[in-house]
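Trainee: Compute the structure for the input listed below.
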Amino acid sequence: MNARFLNKVVLVTGAAQGIGRGVAEALAQEAAKLVLVDRASFLPEVAAEIKAATGLADSDVLTVEADLESWSGAEQMVQAALTQFGRIDVLINNVGGTIWAKPYQHYQPDEIEAEIRRSLMPTLWSCRAVLPTMLAQQGGAIVNVSSIATRGINRIPYSAAKGGVNALTASLAFEHAADGIRVNAVATGGTEAPPRKVPRNPKPLSADEQIWYQQIVDQTIESSLMKRYGSINEQVQAILFLASEQASYITGTVLPVGGGDQG
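Mentor: Model prediction:
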C-alpha cells in the first residue's frame, strides 16, 4: 500500500458520489485522515463503506454535511475539521457539475446564476475558509477539480464557472507560494461514472435536452485524442499526485486529464 498521505489530514468536498468518492476511497488506501464533506444525507453510509473496505478507524474519518454554495457551509466544514484533527494538510475541491445541458440562448437568468453557484462558489468559499489555517501552518496543498469544458458546447455557464476555478488556481498559487501553499487543478475530461444517487437536475430531460446532451457526449469524445471517456480512477490518480509531495515543485498548474483534449 502506498502511504503518501500517512497522518495527513485531507478534506474532500463532494465526497459522496463520483470522482469525490473515488478520491476518498483512494486516500483511505493511503492512510489519510479524512474529512468527507457533502450535502447528501447518505454521506455517513459512504464513510462506513470506506472504513469497512480499508480498515480506517472511526476516529480517522469525519463526515460533515454542509452546503458549500454558502460561506457558512465552508466555515462549518473547516471548523469541524479543526475540532477533530487540529490541522488541514490538503483540500480537494470537488463540488461542481453542470445542471443543465443546452445552448446558451436557452438558459434563463436564474439558471445561469445557479450554475455559477454550483460550480464556482464552493471552490471560492472553501479556499477562503481553509486559507487561514494553512497560512498559520505555513504549508498545505489545494487541488481544485476543474474541467476541460472551459472549451465546449451546450454548458456555457458551467464553462465560465470552471474558467473561474482555473483563474483562482493560478492567482492563489501566485499569492501564497511563499507561504508553502501549493494550489493546482485537474481539468477533468468526460468521465464514466455510476448513475448519481442525487441527480444535479432531478427533472427528466426533454426531447431537445436529450439531443443537446448527446451533442456534449459526441463533442467530448471527438475532442479527445483517445476518442473515449476516462475512468474515475484515471481522474483520481491525477488528483492524488498533485495533492502529494510527489508534486512538491508544481503549483499554479491546471492539468488536463481528458485523453489529449487540452480544454
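Trainee: contacts and neighbour counts: CA atoms only from here.
Mentor: OK.
Trainee: any idea how far residue 145 is from residue 14?
Mentor: Using C-alpha to C-alpha, to the nearest Å, we find residue 145 at a distance of 10 Å from residue 14.
Trainee: Find residues that contact each of these two.
Mentor: By the contact definition C-alpha atoms under 8 Å, 6 or more residues apart in numbering, residue 145 and residue 14 are jointly contacted by 93, 94, 95.
Trainee: which among the residues you listed gets closest to residue 120?
Mentor: Ranked by distance to residue 120 (C-alpha to C-alpha), these are led by residue 95 at 8.6 Å.
Trainee: Pretty sure that closest one sits in a strand.
Mentor: No: if the criterion is DSSP: H, G, I helix; E, B strand; the rest coil, then residue 95 is coil and not within a strand.
Trainee: That one touches residue 12, doesn't it?
Mentor: No: Residue 95 sits out of contact with residue 12 when judged by C-alpha atoms under 8 Å, with a separation of 9.1 Å.
Trainee: for comparison, sequence B:
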Amino acid sequence: MNTGLEGKIVLVTEAVRNFGGITALGFAKEGADLLLASAATDEMLEQSAHQASEMGAKVVTVQCDPSDQGQVDALVQKCLSEFGRIDVLLNNPLLPSEARSLEDISFDQWREKMDLEITGSFQVCQAVLPQMVRQEWGRIISYGGLAGFRGSDAMTSASELGIIGLTRGIAREYGKYHITANCICPGGVEGAGQSHPHSFPPGERDPLPRWGTPDEVAFLAVCLASEDAGYVTGQCLLPNGGKYFL
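Mentor: Have a look, this model is predicted:
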C-alpha cells in the first residue's frame, strides 16, 4: 500500500501512553516527520523520538498537558514553527483508571478523567483544525476503547463514548475541507492493556482467541491517515479479535 505519508507532518499526543509510541514509529516508517507530545517528558518519550529519528524522521518533542488550553496552543504553534503544517493528528487521550462503581466515584475523579480525555481531545482538535482547514486537507485519528461499545464502569464508558461523539461531529462538520476524522477502539490487545481493568482479555469462544498486538492497532492508524483512506470518515474501527461485532 502506498500511504502517501512521506513528508507529512504528524502530531501525536500522549506519545508514550497506550499505542502512542508504537503508532508514531509506524508513521516514521512511512516517511512522516513527527511532533511527539506528552504531559511528562521522560525516558520513554525520548526513546520513541530516538527510534523514529533512526528511521529517518525529523522529530520534535514537547511537554504538553492536553487539558491546559495554553499548553495546547503552544504545542500547535511549536509544530507550525518547526514544520509549517499539520497533516495528521493522532489524538491518544485515554488515561488508565481503576474501575469503580458509579456511587464510589468522587467528583474530582470524574472531572480529572473528563478533563484529560474529553476536554483535552476537544482542545487539541479545536487547535489543529484551523490549520487543516487552511490546507484543505487533514486526518484526525483518535484512540478510544471497546468500553464505549460493550460498556464497562460508568466513568470509562461515558468518556469513551464522548470521544466517539466528538469524532463523528468533526467528521460531519469538516468533511467539506477534505478533513477526515475517525477513531480506533481496541480491545484485548497485549502490552500495557493486559493489566488494564477494561482490557477485555481473549476468551475461548472469541473468533480469534488470542491477544492482539500493538502493531496490529498501529497499522490501522497508518491506514486511516493515508491518501487512500480519503473516503473513510466518522467511523470507529474495532480491532478486538471478534469480541464485539458492530
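Trainee: any residues in contact with both of residue 95 and residue 12 of structure 1?
Mentor: Counting by C-alpha under 8 Å, 6+ apart, the contacts common to residue 95 of structure 1 and residue 12 are residue 20.
Trainee: just to revisit the earlier point, neighbour count added to the shared contacts of residue 145 and residue 14 of structure 1, as JSON lines?
Mentor: Shown next, in JSON lines, are these (neighbours: other C-alpha atoms under 10 Å):
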{"residue": "93", "neighbour count": "25"}
{"residue": "94", "neighbour count": "25"}
{"residue": "95", "neighbour count": "25"}
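Trainee: Take the residues you listed and write them to a markdown table, including distance to residue 150 of structure 1.
Mentor: Shown next, in a markdown table, are these (distance: C-alpha to C-alpha, whole Å):
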| residue | distance to residue 150 of structure 1 |
| --- | --- |
| 93 | 17 |
| 94 | 16 |
| 95 | 16 |
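Trainee: nearest to residue 235 of structure 1, of those residues?
Mentor: Nearest member of those to residue 235 of structure 1, counting by C-alpha to C-alpha, is residue 94, at 11.3 Å.
Trainee: Would you mind finding the match for that closest one in structure 2?
Mentor: Superposed on structure 2 with TM-score structural alignment, residue 94 of structure 1 falls opposite residue 92.
Trainee: With residue 66 of structure 1 instead?
Mentor: Mapped onto structure 2 by TM-score structural alignment, residue 66 of structure 1 lines up with residue 64.
Trainee: Residue nearest the middle of structure 1, spatially speaking?
Mentor: The residue lying closest to the centre of structure 1 (C-alpha atoms, centre = their mean) is residue 94, at 1.3 Å.
Trainee: all helices in structure 2, in order from the N-terminus.
Mentor: Using DSSP state H, the helices of structure 2 run over residues 20-29, 43-54, 69-83, 107-114, 120-135, 147-150, 154-174, 214-225.
Trainee: Out of those, indicate the one that is most buried.
Mentor: helix 20-29 (a mean of 24; mean count of other C-alpha atoms under 10 Å).
Trainee: and that helix, how far from structure 1 on average?
Mentor: Compared with structure 1 after fitting, helix 20-29 of structure 2 has a mean deviation of 0.7 Å; criterion: mean C-alpha distance after the TM-score superposition for structure 1.
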